[in-house]
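Novice: A predicted structure for the sequence below; I have some questions about it.
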Amino acid sequence: MSEFTVAKTLDCKGLACPMPIVKLSMEITKMKVGDVVEMLSTDPGSLADVPSWAKSTGNAVLETKQEPGLIRFYVKRQK
């Protein structure tokens, strides 16, 4: 497991596609380069959507944790 500090937690539980990505995109633009946001999601589609969004925007998914009924994404602002 990588060591990083979470600058912000973004609660997207209960939101369906595309809202978790919309909220993540809006939040990460407010953050400094190098900051990490933890996004909480219950949408199974986010397992594909978040990595795809990160790749297309030049950001990095540091870690994804699946728990019963919850997915945690740790995304680092790269640029």
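Specialist: The structure has been received and is ready for your questions.
Novice: all contacts plus neighbour counts: C-alpha atoms, from now on.
Specialist: Will do.
Novice: Which stretches in this protein count as helices?
Specialist: 19-28, 46-57 (DSSP state H).
Novice: What is the longest one packed up against?
Specialist: Helices and strands in packing contact with helix 46-57 are listed as helix 19-28, strand 60-67; criterion 3 or more C-alpha pairs under 8 Å, 6 or more residues apart in numbering; DSSP states H and E.
Novice: hold the first one in mind and look at this next one:
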Amino acid sequence: MTPVARPELLLDVKGLSCPLPVLRASRMLRGMRDGERLRVLATDRAAVQDFRSFCRETGHALVAFGEEAGVLSFVIRRRPEPAG
């Protein structure tokens, strides 16, 4: 039986300033399964560097980034948990 993929989860943190977008994303990612994706919508320009650093430090993958009409969109794939 093939596992059914859950849809991409969405976190809207528009209007929130650093460090709240990353903190909210981190909390949400902790409750997700390995490989699931989280799309974060933000308006704080500092979020660009914040999410790059966050992913580099935590092992989550920043798989997409874009901007449309002043709204930043980040797609983060949850890292696998270490075996053991």
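Specialist: Noted; the coordinates are in hand. In this text, all values refer to a predicted model and were calculated from it rather than measured experimentally.
Novice: Would you give the TM-score for this superposition?
Specialist: The pair, once superposed, lands on a TM-score of 0.90 when counted by TM-score structural alignment, normalised by the length of the first structure; 75 aligned residues with a C-alpha RMSD of 1.1 Å.
Novice: Format the helices of the first structure as TSV; extra columns: distance to R72 of the first structure and mean neighbour count.
Specialist: Listed next are the helices of the first structure as TSV, based on distance: least, C-alpha to C-alpha, whole Å; neighbours: other C-alpha atoms under 10 Å:
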stretch	distance to R72 of the first structure	mean neighbour count
helix 19-28	12	16
helix 46-57	10	16
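Novice: Which among those helices is found nearest to L10 of the first structure?
Specialist: With C-alpha to C-alpha as the criterion, L10 of the first structure lies closest to helix 19-28 of those, at 7.4 Å.
Novice: Figure out how far that closest one is from the centre of its chain.
Specialist: Helix 19-28 of the first structure sits 8 Å away from the centroid of its parent chain (C-alpha atoms, centre = their mean, to the nearest Å).
Novice: ok, now stretch 42-59 of the second structure?
Specialist: Centroid displacement of stretch 42-59 of the second structure relative to its chain, using C-alpha atoms, centre = their mean, is 9 Å.
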